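>>> Sequence isn't available, so here's the structure alone:
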């Protein structure tokens, strides 16, 4: 069990103010208090268990995660990997400062190799980063916010928050994604946990420490993650300026902020200028330029645009009923709360959610991951709103009895729906992860010395990461129906600094196909494909005597676009016959060339 850090000054001051100006959301008897605390312990254990499960089994849902983050990280750790145009020094819109921490946390694995003489599989590094660096850090942040909500709202609200956050399907994949937006989400969660400690009437020096830490978290989310995430910290910054105006705390907070912000900027400039060999390179500035001020035929819109409903449908899949509760809470709760609770709910969750939604719902190019930074805030807003509703229901004896039944039914339904969605993602889309393990098995059984080419065509966007490839295996692309720009390769046998500073050929920011990113099919030793009909001009290895399948798993057939409950949710076999429709699947296979054929 994780215990909160003691902060006597802040907690005492906040408690005193709450006693004078606010009342608990739900008045708890000693029995209720014991029960809610016990439930809290179970939820913390469940949170850790779910995060570990997701770290081990959750899919990689975005090819951007593979090629823009796992592949460069593999180059840093193992000396080879794919390189996207974003990592060309000509554009430099990806920061090495984001990747370095994940490389550093794998030091225990390298120490294990040195101390024991045993060599761990490279996939162990992948899962270690996922479980410890991604899922573990997210769980830590969620639990920190849980304790903050418990201190500043109620046990009841805190339990609802951790329930919603733990089992939300969106959190299941956001918590283990190696993406700057997931980094931003986690640091925003920590920042919010610190911010709600001081979102109130207290205006003495006890608020300085938590305020500075909260601001530092929001800055870390934006500068080291995604610069637009800084917008989520603005409401807290404005509250601090207004509530602490002309007071000693504000002076200290401002001075600290003006020290921390330049320090972070200078650190980022030093790291990326070193790797890219460019003077005074500030990658967050390049990211803003690309996303906001790109020229004709460039910018995020060239990768597709989506209608307004795209985000609503994604949020519905990722949060089900919590989506409705979260946005209702964001709009309603700040205007129906007492003063202190108004500050905490409005500046802690409501305003950041509405600001972020206003910005990104209006953008033509939409990606599911763009909403990651507000995922935990949606859960927090939903928890505050839900606690308020149950408080109303508990005001009469009859409704109190009904509410207990409703709570149990609601919790059971939410966990069932959310768990079913998480399992659906794992069962329907995890074939690329599970089949990739075969490369290390093959090499362990029959070691090779020369370079082995693992080729992929139309399934290029499903490849998980080169962490599943032995040291002498390389991912290659062959021609397929995809006519956009594919990643190239980082230069090998040179330092990472030299590799990062080379201007690669055939790179452009307009997603224009480059011939030098593909290889002839006859150079392939392995080939990854699915069993759907093969378009003309692409390799067909199913039933080809020159190739043998060495690993196959089922994966959802993307050609089936009609609404299908069996794909949205994981339906147990015993219930399958009662649910209409069928979950169309295909084989996702790894083939090996047969020698002598």
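Alright, I've got the coordinates. Everything quoted here is computed from the prediction, not taken from an experiment.
>>> switch to C-alpha atoms for all contacts and neighbour counts from now on
Fine.
>>> Can you point out the buried residues in stretch 584-597?
Taking 16 or more other C-alpha atoms under 10 Å as the neighbour-count basis, stretch 584-597 is seen to contain the buried residues 584-593.
>>> Would you reformat those as a markdown table and include distance to residue 41 and secondary structure?
As requested, the buried residues of stretch 584-597 are exported to a markdown table (distance: C-alpha to C-alpha, whole Å; DSSP: H, G, I helix; E, B strand; the rest coil):
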| residue | distance to residue 41 | secondary structure |
| --- | --- | --- |
| 584 | 40 | coil |
| 585 | 40 | strand |
| 586 | 42 | strand |
| 587 | 42 | strand |
| 588 | 41 | strand |
| 589 | 43 | strand |
| 590 | 44 | strand |
| 591 | 47 | strand |
| 592 | 49 | strand |
| 593 | 53 | strand |
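>>> this is the comparison structure:
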């Protein structure tokens, strides 16, 4: 993979996260990748605090993102900003907890409607959903999925139309013009109106690898659902096939697109759990024959025992994945928190970030005494996010330096590095120099280990294996530097 691609987008197969995790993960898991960060958390920060980074997708010239999605976050973010005043980190976590609670509620509704005993367990341990998936679940679970599909379809269609109309109205307010972000997005990614293939391109097996990394054996079982349908004798099987069919349609459609990101699988995460739980529930039906109506044969009893065994295997794999992600990749979110302890430098200081721009955890982690966050040139030649420009119109602006071709702007880098007060760097075992190694200029005020995915074997870095995870993987140091006073 080229350097530009690596810097443009971290590898989600090894470095995933979710913006709406269960409560513990809401505190300890890393923040999502820069694409999602700048497209969601940064606009939210701008709405709340009048500062934040803007990507070209939020330029009114392109309008690929809807502010309706941001308003769902602002429902909690706005009151939290009043309650916690300048403590922006608390606002950030309040929003994440809010998303987690919504996820729990919709998981419960899904479990009750479908009626699969193992579903609640899988929903608890498999990666969570974001707001768009919650809306999807609410519409799909408006009526019983096993019997009233016509009503469920009509309810889902009505909610979809209502959301589409709401999106257009909300975006008219923020973009100061009539536009449809959904239509713009389809034109860009599907109809050839954009250049999505310029970065983040992956092979056809990308989503299969990511599906196993993030949902492990649950993902494998979900793919086996089609094979189980003719075998299973559960009354829900034919109808449930209609429900989980988007898993296969979505995987096939997204795999055909050159630009791939792990977060594109979020809409089918709940259905992956549904399909997997249906397969687990159907284990005894594979071995039940017509003459064994009671299902008391040794093979059927063995199949029943197999269900908790498989669930335990999924649980262990999920915890191993969670441990690897949190302990291997959480350094950025922890290092940026250290800025809170260095306000003695005075207001107006500048935080500089080089090739670690894509792991910047959001402006919520930047204290008010820091006047600017600036990117510095470390060789990346793609377009980087710019601060929202209130002079040009804020959310309604169409800045000339933003483009849909991923072409770097001459204005995106800070050229005078002497202005930097703080510096964030990831030091790896590579044959290129580190700015922070100049001890006459920089002092280290925070350093945490960060898993080096390029030098660590995939089978050891992806899942935690006791002893081997620590000794087989290679770690760099994620560092926060402060300029030495002269």
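Cool, the structure landed. Predicted, not measured: the structure shown is a model, and the values here were computed from it.
>>> Can you calculate the TM-score here?
For this chain pair, the superposition-based TM-score is 0.87 by TM-score structural alignment, normalised by the length of structure 2; 459 aligned residues with a C-alpha RMSD of 2.6 Å.
>>> re the thing from before, which two of the buried residues of stretch 584-597 of structure 1 lie the greatest distance from each other?
Using C-alpha to C-alpha, the two most remote members of the buried residues of stretch 584-597 of structure 1 are 584 and 593, lying 28.5 Å apart.
>>> before we move on, back to that, quick one: which of the buried residues of stretch 584-597 of structure 1 is nearest residue 303 of structure 1?
The nearest one, if we look at the buried residues of stretch 584-597 of structure 1 relative to residue 303 of structure 1 and count by C-alpha to C-alpha, is residue 588, at 25.4 Å.
>>> To which residue of structure 2 is that closest one aligned?
For residue 588 of structure 1, the aligned position in structure 2 is occupied by residue 478, per TM-score structural alignment.
>>> wait, doesn't that match sit right on residue 448?
Yes: between residue 478 of structure 2 and residue 448 there is a contact at 5.2 Å, judged by C-alpha atoms under 8 Å.
>>> Map residue 389 of structure 2 across to structure 1 for me.
By TM-score structural alignment, residue 389 of structure 2 lines up with residue 491.
>>> again, but for residue 331 of structure 2
Looks like residue 331 of structure 2 aligns to residue 431 there (TM-score structural alignment).
>>> Equivalent analysis for residue 448 of structure 2, please.
Alignment note: residue 448 of structure 2 maps to residue 553 in structure 1; criterion TM-score structural alignment.
>>> Once aligned, what mean separation remains between the helix or strand hosting that match and structure 2?
Per DSSP states H and E, residue 553 of structure 1 falls inside strand 547-556. Mean deviation of strand 547-556 of structure 1 from its aligned counterpart in structure 2 after superposition (mean C-alpha distance after the TM-score superposition for structure 1): 0.9 Å.
>>> which strands and helices sit next to that strand?
Packing partners of strand 547-556 of structure 1 (3 or more C-alpha pairs under 8 Å, 6 or more residues apart in numbering; DSSP states H and E): helix 397-429, helix 431-436, strand 585-593.
>>> Of all those, which one is nearest residue 167 of structure 1?
Residue 167 of structure 1 sits nearest to helix 397-429 of all those, at 5.9 Å, using C-alpha to C-alpha.
>>> And the closest one, what's buried?
Going by 16+ other C-alpha under 10 Å, helix 397-429 of structure 1 has these buried residues: 400, 403, 414-415, 417-429.
>>> distance from that helix to structure 2 after superposition?
Averaged out, helix 397-429 of structure 1 is 2.1 Å away (mean C-alpha distance after the TM-score superposition for structure 1).
>>> Give me the helices and strands touching that helix, please.
helix 155-167, helix 169-174, helix 375-393, strand 547-556, helix 565-568.
>>> let's see it at 6 Å
Judged by 3 or more C-alpha pairs under 6 Å, 6 or more residues apart in numbering; DSSP states H and E, helix 397-429 of structure 1 is in contact with strand 547-556.
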